[in-house]
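J.: build the 3D model from these lines:
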Amino acid sequence: MITLTTLNRPTTNISLTVTIDSALCVGAGGSSGSLADKPIIRNADKKLLIPASQLKGRLRHECEKIARALQWSICESPKAETMCPQRKGLDGNFEREAYRVSSDPIEKNRHCLICQIFGNPVLPSQVLFDDLICTEDPENLPEVIRPGVTINRRRQTAEENKLYFLETSPANAQLQFKGDIHFLPDCPDFGKALIYASLQHINALGGSKSSGLGWLTWNITKLDIDESVWQSLAKGGES
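T.: The predicted structure follows:
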């Protein structure tokens, strides 16, 4: 649980500006009055947005990949039974001192680096994400509908009666989306380093990335991260 007293303590923020280099397709559930089967998501002001949940999920995945590449033992999300502290069926060195968390009242529990940042069923997340909101006035953005068809991967042909329509942002409009990442006071220093590094590995967001949608360029506020933090992460399985 994140308490109000915690939020009143100073946080460290990263300001993000995302420029969409192609067209964005982040679908919303339900009907929005659009003719598209998958309308694009908007906020109450009808501005396009990239949900914070999508950014957080992608960043967790990228952080897991980096940590595993550095030989850290990492649990498997998103199933609770394979995440810390249960880690059902997982092998690895999870008993190391770096996995001890003082905020967990159960002394024997250990939590991998990723769970210490993003949380798990026992630990709260130590990082909060804003939705990335488009800076362009929605009145200037026309509705763009793209057709698509389901492909039968076995026969390598189009499925019958499987035509669908996607709503996207205008292509090549260089739309900018802005938001912040907030590191809570108890977020470990390696969390800031891993997230900063992981942002460099995300080249697209949203759906239909393989067909060229959602490709982007980041403009990120640089974090002051001590060299010792990077060196500690690089040790990985050595410690």
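J.: going forward, measure contacts between C-alpha atoms and count neighbours the same way
T.: Will do.
J.: where do the strands sit along the chain?
T.: 12-20, 49-50, 127-129, 132-134, 144-152, 157-168, 176-183, 216-220 (DSSP state E).
J.: how about those strands, which one is nearest E107?
T.: Proximity to E107 (Cα to Cα) singles out strand 127-129 among the strands of the chain, at 23.4 Å.
J.: next one: the closest one to chain centre, how far?
T.: Strand 127-129 sits 10 Å away from the centroid of its parent chain (Cα atoms, centre = their mean, to the nearest Å).
J.: and the contacts of it?
T.: Applying Cα atoms under 8 Å, 6 or more residues apart in numbering, the external contacts of strand 127-129 come out as 52-53, 55-56, 117-118, 179-184, 187.
J.: what subset of these is buried?
T.: Neighbour counting by 16 or more other Cα atoms under 10 Å classes 52, 55-56, 117-118, 179-184, 187 among the contacts of strand 127-129 as buried.
J.: here is the second sequence; please produce its structure so I can put it next to the first one:
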Amino acid sequence: MAGDASLFYDRFDNRRRIIGRLVAITPVRIGSGGGIPEPGAVDNPVIRDAYGRPFIPGSSFKGVWRTFAEQVLGQLANGDRGCCDPLSEPCLSTKSVKELKKEHGKNLQALAQAIYEQLCPACRLFGSPHFAGRVRVRDLLVIESSWPGFYEIRPGVAIDRDKRTSLTSRKYETEAVPAGTAFTFEAIVENATEEEWQDLLLTLFPFIRGELPIGGSTGRGLGRVRLENVKVASVTVSNLRQFLIGGWESISTEEMKDVCRASELNPGGGENV
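T.: Below you'll find the model as predicted:
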């Protein structure tokens, strides 16, 4: 399947949509980054949309997902080749790509195949500078009925690491979204091989069991989440016309447990699968 030209992006082969609810088991903190603080404002506010509501950027969820995939997929891959470190030792360098371009010239299909074959399992799924990944994660928007309309404020104080004492002059406040708040989850998987699809499902199970934290201050107990009510819709050539006319609403969804059964995967009876 890896060599099938239809599984690149010049032709449509399949598209899958994974939807669900990401529920905060403990308070969750996704920081808003820089900016000039206003007088009286919280030192470390959470990221908000234009209406002041919390949300989780799709890149934040995808980053945690990819990091976990890099840890485990290399152990599951056939052969001795595992996943790369995309920052220090990428599986395919810019120099290697230039050499491949010289070798294959204007034969773009052969060039794409050569690049794909040298990528590690994580880069094939989540992308690299030289290959568009299979997975796109939408921003996770808050489900307003689950959000109480306010944020938790957690006080903190800086620690002198040498004296092992607190620095009372350096107090700060951290903002977090309260536990119980839920966010919409949607991921689109494009033209994945069956092996890639199984890899993706395997790396999603820990989110369903609530084992992978997200956001900041996870070492202080924040950020534990659980993915619930996971469903999958699939578009292939056989129902492509139906999808183009009616969109995702016209495509039936399957429960996660049924998708796992069809892919010959057993998630171990997780309560939310």
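J.: please work out the TM-score for the two chains.
T.: The TM-score (TM-score structural alignment, normalised by the length of structure 1) is 0.73; 211 aligned residues with a Cα RMSD of 3.4 Å.
J.: ok so, going back, for G29 of structure 1, state which of the contacts of strand 127-129 of structure 1 is nearest.
T.: S53 (14.3 Å).
J.: average gap between the longest helix anywhere in structure 1 and structure 2?
T.: When structure 1 is parsed with DSSP state H, its longest helix is helix 52-69. Helix 52-69 of structure 1, aligned to structure 2 and superposed, deviates on average by 1.2 Å (mean Cα distance after the TM-score superposition for structure 1).
J.: just give me how far that helix sits from the chain centre.
T.: Centre to centre, stretch against its chain (Cα atoms, centre = their mean), the figure for helix 52-69 of structure 1 is 6 Å.
J.: and stretch 158-172 of structure 2, by the same measure?
T.: In terms of Cα atoms, centre = their mean, the centre of stretch 158-172 of structure 2 is found 35 Å from the chain centre.
J.: just tell me the aligned range of the longest helix of structure 1 in structure 2.
T.: Mapping helix 52-69 of structure 1 onto structure 2 (TM-score structural alignment) gives residues 58-75.
J.: can you list contacts of the matching stretch?
T.: Under Cα under 8 Å, 6+ apart, the answer for stretch 58-75 of structure 2 is 81-85, 120-122, 126, 137-140, 199, 203-204, 212, 214-215.
J.: just stretch 169-182 of structure 1 next, same as before
T.: Taking contacts as Cα under 8 Å, 6+ apart, the residues outside stretch 169-182 of structure 1 that touch it are 11-25, 40, 49-50, 127-136, 141-144.
J.: what's the closest of the buried ones among the contacts of strand 127-129 of structure 1 to T150 of structure 1?
T.: After measuring those against T150 of structure 1 - Cα to Cα - the closest member comes out as L55, at 26.5 Å.
J.: which residue would you name as the spatial centre of structure 2?
T.: Nearest to the mean C-alpha position of structure 2, by Cα atoms, centre = their mean, lies K62 at 2.1 Å.
J.: ok, so what distance separates that one from I143 of structure 2?
T.: To I143 of structure 2, K62 of structure 2 is 20 Å away according to Cα to Cα, to the nearest Å.
J.: ok, now A158 of structure 2?
T.: The spacing between A158 of structure 2 and I143 of structure 2, counted by Cα to Cα, is 34 Å.
J.: who has more neighbours out of these two?
T.: Using other Cα atoms under 10 Å, the more surrounded residue of A158 of structure 2 and I143 is I143, with 17 against 13.
J.: and that one? What does it align with in structure 1?
T.: Aligned counterpart of I143 of structure 2 in structure 1: T135 (TM-score structural alignment).
J.: and its match, what does it touch?
T.: So T135 of structure 1 contacts 47, 175-178 (Cα under 8 Å, 6+ apart).
J.: redo that, cut-off 10 Å
T.: By Cα atoms under 10 Å, 6 or more residues apart in numbering, T135 of structure 1 lies in contact with 17, 47-49, 175-178.
J.: do Q86 of structure 1 as well
T.: So Q86 of structure 1 contacts 75, 80, 109-111, 121-122 (Cα under 10 Å, 6+ apart).
J.: that one and I74 of structure 1, how far apart?
T.: 12 Å.
J.: my guess is H111 of structure 1 meets E76, correct?
T.: No: in this structure H111 of structure 1 lies outside contact range of E76 using Cα atoms under 10 Å: 11.7 Å.
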